[in-house]
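**Student:** Predicted model, plus sequence, below.
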Amino acid sequence: MENEKLITEYDTVALDDENNSLVIIDQTKLPGKKEILRLTDIKDIWDAIYLLKVRGAPAIGVAAAIGVYLAAKEIKTEDYEEFYKQFKEAKSYLSSSRPTAVNLFWALDRMDNIVKENKNKSISEIKQLLHNEAVAIREEDIWVCKQIGEFGLTLVKPGDGILTHCNAGQLATVKYGTATAPMYLGHERGYNFKIFADETRPLLQGARLTAYELFESGLDVTLICDNMSATVMKNGWINAIFVGCDRVAANGDAANKIGTSVVATVAKRYNIPFYVCAPTSTIDMNTKTGADIKIEQRPAEEVTEMWYKERMAPKGVKVFNPAFDVTDNDLISGIVTEYGIAKAPYTETLKEIFKRKKNY
């Protein structure tokens, strides 16, 4: 039976080309049910991204690349201009699903460049090139996360206590995760980390996803409510904090799941290093500062009703529910990428990271 497999033995996001489908784990059903979705319609793929059935910046990017490839595959024309018109419509539609995670736009732009750069080829050749690019984006994500894990491991030592917020784990990527990559690699190498996972209100990604995947994988993980993070830091149980992010600005400000900036602020109080694990695809050098990052607003029901048998807030009360907050760069000890660790001043070191990427 499928349910007997560990959650990390499933593909978080994959392409089933033969059946023209995007294959994902429905993360809204976890940890209670391991349900695999096979999505063929672009509207269902849009819904899966918006409704967080697939989530995490890297996984969203991979899903979008596969989704726009599948949409292109269905376009019935041999005329390039008509093909590109319909392709752009599909790209624009998918890009409207989540506004904050830059990987979504990065992946769709990569796919768009394939179409633009090969306008002299036949439509069938362009479709094949789009397939190759979607597969490449997915395979690159595995390498990127492994590299982030290797660099992240240089910042900690065996036996350390590590805190994380939200889910930047394998369920947010293809494999290893970003913030959890050092944890998984350390586990393989006998580091015996003590992991603390914030529950992450209101969607509980830390409780439902991070604690779940780490626990199933045999890591030593303790779940805590978000408002307990200061206590575990003050107790001396935390040596480092690793979080993921959805967008890093050129100055090092980082947008991540709501509550991340609280963790960073408390970490500064207790002199605990706070690291953001960010693939270069998540670093947006065209966004000057965190103030320029559009923050997604989510439905009020996620706060007042979701997860409860009965509504847990008075009817009619106003609700503010931003999906993300921005952690200011002066609270960040380092940004861990697949090409090394950037430290302040980020306006300079992030440029250096991209130079390394170009010369790699």
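**Tutor:** Noted; the coordinates are in hand. Numbering: from 1, shown residues only.
**Student:** Going by C-alpha atoms from here, please, whenever you check contacts or count neighbours.
**Tutor:** Noted.
**Student:** Strands of the stretch 1-150 of the chain, start to end?
**Tutor:** Assigned by DSSP state E, counting those that start in this stretch, the strands in the stretch 1-150 of the chain fall at 13-16, 21-25, 36-39.
**Student:** Identify the residues contacting residue 207.
**Tutor:** Contacts for residue 207 (C-alpha atoms under 8 Å, 6 or more residues apart in numbering) come out as 197, 198, 199, 200, 223.
**Student:** ditto for residue 246
**Tutor:** Contacts of residue 246 (C-alpha under 8 Å, 6+ apart): 56, 57, 100, 101, 102, 103, 254, 255, 256, 257, 282.
**Student:** now do 6 Å
**Tutor:** 57, 101, 255, 256 (C-alpha atoms under 6 Å, 6 or more residues apart in numbering).
**Student:** Need the three-state assignment for residue 200.
**Tutor:** Of the three states, residue 200 takes coil according to DSSP: H, G, I helix; E, B strand; the rest coil.
**Student:** And the one 10 residues further on, by the same measure?
**Tutor:** Secondary structure state of residue 210, per three-state DSSP, is helix.
**Student:** here comes the other one, which I'd like you to weigh against the first:
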Amino acid sequence: MKVDGNDMRPIWFDNKTSTAKVIDQRKLPHKIEIVDLPTVDHVIMAIKEMLVRGAPLIGATGAFGVYTILFENRDNTNIKNNTDQCNNLIQSECKRLKNARPTAINLAWGVDRVMNHVLKEQGYDAKMNAALEEACFIVEEEAENCKNIGEHGASLIEEVSRKKQNLTDKTVNILTHCNAGWLATVEYGTATAPMYVAFDKGIDIHVWVDETRPLNQGARLTAWELGKHGIKHTVITDNAGGHIMQHGMVDLVIVGTDRTTRTGDVANKIGTYLKALAAKDNNIPFYVALPSSTFDWSIKDGLAEIPIEERDPDEIRYIQGLDINGKITSVLVPPEQSPAANHAFDVTPARLVTGFVTERGICKALESDILSLFPEQFSTQSRHL
């Protein structure tokens, strides 16, 4: 995507340093800082501390992490000359990578996909080349998937626009939660991809951007993205969504997801469930945009089977921003001794989801409809019955 006229992605491979580089998203929108990931510990830190976040981006980062295992040990002759020892190291470090964050299924998907390619190779250099090739392929594949999500999802916005052509106010008002834009993926985004396509086609759109506490990914990241693209948007408090839906100010809700079951239950940033309830009560379509890599084909009950990450309570207690002197700083909000709980995600049941927007098209939040788009997953279904 373009930022001030320059092409930018949240992750890329630097041929000069032979390592992956990422934007430190903790510093946005006030500062663009690039971080190098030369070791597995750096990759794990980037994922845990949310320098990178968003399911597809976490998956891509984990994929590069497998290459980093080999790059980091390239001068270790014991590892290079002993295939069994090398493979054991790869599997052990991949397990560490996958444990960096629990909810987004893309992390395990990306790590396992590259690891399986690497373990088939015999020589060390062949393993390292295979890891880099597959990681780069995953990055480009996810970017293409998000582009297709945008094309399919734009049809939903176009349909609303057509219905409003005879009205005085023709603007299509979309509500989104958290950040499911290009910063959370590689390009285009998931929830935002249809917005970019519709806007570029000349459709008049406006986006309500939930601030998304506790880390304000909506207010910090989604608003920054949309502003850079020239899309009209308004930042609102998380709890304002129901009010504006009641007053006819929302035509469509589109969100992303970190893990979705084959039956249509959706894990997304905390607060998504409340938006879905409000949308249902006000007869507003509620769509979830995701690439196939974010489906967990092995589970059916989201409430029972999706692990919900609980993060550091200080993310609740402190809030970050730019002070009057232009310095990024954190301030304490509640009483210093008050405890806090920080559940990072919630699960929205399939019954509240109007449909999914995927790289292969749009479907209902039903197992049969989902599998009709991804028939190759029928074999996965049979293994988990």
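**Tutor:** The structure has been received and is ready for your questions. Treat the numbers as computed from the prediction; the structure is a model and nothing was measured.
**Student:** Mean neighbour count, the strands of the stretch 1-150 of the first structure: which tops it?
**Tutor:** Comparing the strands of the stretch 1-150 of the first structure on average neighbours per residue, with mean count of other C-alpha atoms under 10 Å, the densest one is strand 21-25 at a mean of 23.
**Student:** and the equivalent of residue 210 of the second structure over in the first structure, how far is that from residue 95 of the first structure?
**Tutor:** The alignment partner of residue 210 of the second structure in the first structure, by TM-score structural alignment, is residue 198. Shown here: residue 198 of the first structure relative to residue 95 of the first structure, a distance of 29 Å by C-alpha to C-alpha, to the nearest Å.
**Student:** who has more neighbours, the two?
**Tutor:** residue 198 (27 against 22; other C-alpha atoms under 10 Å).
**Student:** That one contacts residue 167, correct?
**Tutor:** No - using C-alpha atoms under 6 Å, residue 198 of the first structure is not in contact with residue 167; the gap is 9.3 Å.
**Student:** where do the contact lists of those two overlap?
**Tutor:** The contact lists of residue 198 of the first structure and residue 167 share residue 206, where a contact means C-alpha under 6 Å, 6+ apart.
**Student:** Out of the contacts of residue 207 of the first structure, give me the two with the largest separation.
**Tutor:** 200 and 223 (10.2 Å; C-alpha to C-alpha).
**Student:** By neighbour count, which of the contacts of residue 207 of the first structure wins?
**Tutor:** residue 198 (27 neighbours).
**Student:** How much space separates that residue from residue 161 of the first structure?
**Tutor:** Distance, residue 198 of the first structure to residue 161 of the first structure, by C-alpha to C-alpha: 13 Å.
**Student:** Which among the strands of the stretch 1-150 of the first structure is found nearest to residue 358 of the first structure?
**Tutor:** strand 13-16 (27.1 Å).
**Student:** Out of the contacts of residue 246 of the first structure, which comes closest to residue 236 of the first structure?
**Tutor:** residue 256 (24.7 Å).
**Student:** What's the local residue count around residue 178 of the second structure?
**Tutor:** So residue 178 of the second structure, with other C-alpha under 10 Å, has 30 neighbours.
**Student:** which residues of the first structure does stretch 242-257 of the second structure align to?
**Tutor:** Under TM-score structural alignment, the match for stretch 242-257 of the second structure is residues 230-245.
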